[in-house]
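Engineer: following is a predicted model, sequence given first.
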Amino acid sequence: MSATELLASVQAELAPRDRENRLVPLITAGEAPRSVFATIAAEELRIVRSDWRSCLTLAARSEEPAVREFFADLAAGERLALGKLPALAAAAGLDDAALDAYEPQAGCQAYPAYFAWLALNGEPSDVVIALYSNFAAWGSYCAAITGAMREQYGFDDEACAFFDFFATPAPGADEQAAAAVQTGLDAGRGDREARRYARLFQSYELMFWNTLADQPG
């Protein structure tokens, strides 16, 4: 099995559960409270900072150049995304004092906590498979949200920039991920752990959205 085939196989295994996200349909219908965007901004400020460090850690641990480049580029993306969150927070009504006072929710922070664990314990090429396999769902969620933010909630382009950033895959991302995964295949590593990581990533991703869907309006 080639790297491209492996990535497609793992994504196909995960795809049926992508529809278990209960918040995005509420947002696209305009039925989620506007306050949910403030919560997303406050949670994501912590998540993105953590994920940025996790990507840098994995880049430092990676012995293969293709894997190192994959995580280094992801880290650069997280840095750019972090810079777009203050506008979302402000548009949603959060000032610096409110952000400092906000208490993060366990269901929202489980994903970055697991990513941080993988950054220390996972085989980097396996983590590539797990992350990439969840990119399609994350991108589709972001595309749906950013459209609804404008059409249903009246947010401007600056407030939508965080979700806009992730709504479209970066050019060459597919090829870069395949090259990184191929190094693991060439080294004779199997895909069992990678599939396990991917399944858990998906579960924690869904936990993030559904925790927000369940909070009082």
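Structural biologist: Ah, there it is. Residues are numbered from 1 along each chain as shown.

Engineer: drop to CA atoms for contacts and neighbour counts, all remaining ones
Structural biologist: Fine.

Engineer: for the residue nearest the centre of the chain, what are its contacts?
Structural biologist: Central residue of the chain (CA atoms, centre = their mean): residue 138, 5.8 Å from the mean position. Contacts here follow CA atoms under 8 Å, 6 or more residues apart in numbering; on that basis residue 138 touches 166-167.

Engineer: next, it: secondary structure please.
Structural biologist: Three states are possible here, and by DSSP: H, G, I helix; E, B strand; the rest coil the one that applies to residue 138 is helix.

Engineer: please report how far it lies from residue 173.
Structural biologist: The span separating residue 138 from residue 173 equals 14 Å under the rule CA to CA, to the nearest Å.

Engineer: still on that earlier bit, any idea how far the residue nearest to the centre of the chain is from residue 163?
Structural biologist: Residue 138 sits 10 Å away from residue 163 when distances are taken as CA to CA.

Engineer: A further structure is provided below for comparison with the first:
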Amino acid sequence: MVSKTSNDMTSELFTDCLNAEIDGLENLKILAEAMNIDNRKMDLYEPLSGCQAYTNYLTKLAVYGSDAEILAALLTDLPVWGYNCGKMSSMLQKNYGFDNNSCVFLDSFASALPKEFTDKSNELILSSIISPYYEKDIHTATGLILDYELLFWDTLYKHSIINQ
């Protein structure tokens, strides 16, 4: 996403997203350790297609979508993702004795998006809507990303009850 942006401001926004993902990956290791998921278990993990759909769609947007489509999808979905992460963190802490450190991955996403990020993103999105065609593409991107978000959580739920 960063390499194909149309301007410096968008490049900065996407770099912020990349840095959050890098931090998230490090924090995910802490959560995995708290759940007794070691490297061997990770190596043996078989991906669930319903959980992969979101990232595959976001990758498609990163390669083929406009800056506005990507930013609109992120602005629309990240609060939903964050809310769900916050709920999961609360449940893990309340019901399973996880501590704040073990839930740092979830809690970092549960925080509101920085105002500067949302303001700049909205400015770029609005400036790119130069015809109904672009508006439709943005609408499609935001709708699909939410559908894939729901599919992710539904897939986790489905597989959690199957394996009980």
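Structural biologist: Received, thanks. Because the structure is a prediction, the values reported are computed rather than measured.

Engineer: map residue 139 of structure 1 onto structure 2.
Structural biologist: Taking TM-score structural alignment for the superposition, residue 139 of structure 1 sits opposite residue 82 in structure 2.

Engineer: what about its match, neighbour count?
Structural biologist: Counted with other CA atoms under 10 Å, the burial measure for residue 82 of structure 2 works out to 19 neighbours.

Engineer: might you report the residue contacts of the nearest residue in space to it that is not next to it in sequence?
Structural biologist: Residue nearest to residue 82 of structure 2 in three dimensions, not counting chain neighbours: residue 110, with 3.9 Å by CA to CA, 6 or more residues apart in numbering. With contact set as CA under 8 Å, 6+ apart, residue 110 of structure 2 has these partners: 79, 81-86.

Engineer: what's the match for residue 110 of structure 2 in structure 1?
Structural biologist: Residue correspondence to structure 1 (TM-score structural alignment): residue 110 of structure 2 is matched to residue 167.

Engineer: how about residue 11 of structure 2: what's its closest non-neighbour residue?
Structural biologist: Once flanking residues are discounted, residue 11 of structure 2 sits nearest to residue 2: 5.2 Å by CA to CA, 6+ apart.

Engineer: residue in structure 1 matching that neighbour?
Structural biologist: Checking TM-score structural alignment: residue 2 of structure 2 goes with residue 59.

Engineer: state the helix or strand in which that match lies.
Structural biologist: Residue 59 of structure 1 belongs to helix 35-61 when elements are defined using DSSP states H and E.

Engineer: ok now that helix, how far from the chain's centre?
Structural biologist: Mean C-alpha position of helix 35-61 of structure 1 versus that of the full chain (CA atoms, centre = their mean, to the nearest Å) differs by 9 Å.

Engineer: for structure 2, what spans make up the helices?
Structural biologist: Per DSSP state H, structure 2 has helices spanning 8-34, 39-44, 49-64, 67-96, 104-110, 115-128, 132-162. These are given in chain order.

Engineer: look up how far residue 181 of structure 1 lies from the residue located most distally from the centre of structure 1.
Structural biologist: With distances taken from the mean C-alpha point of structure 1 and given as CA atoms, centre = their mean, the most distant residue is residue 188, at 28.1 Å. Residue 188 of structure 1 is 11 Å from residue 181 of structure 1, where distance means CA to CA.
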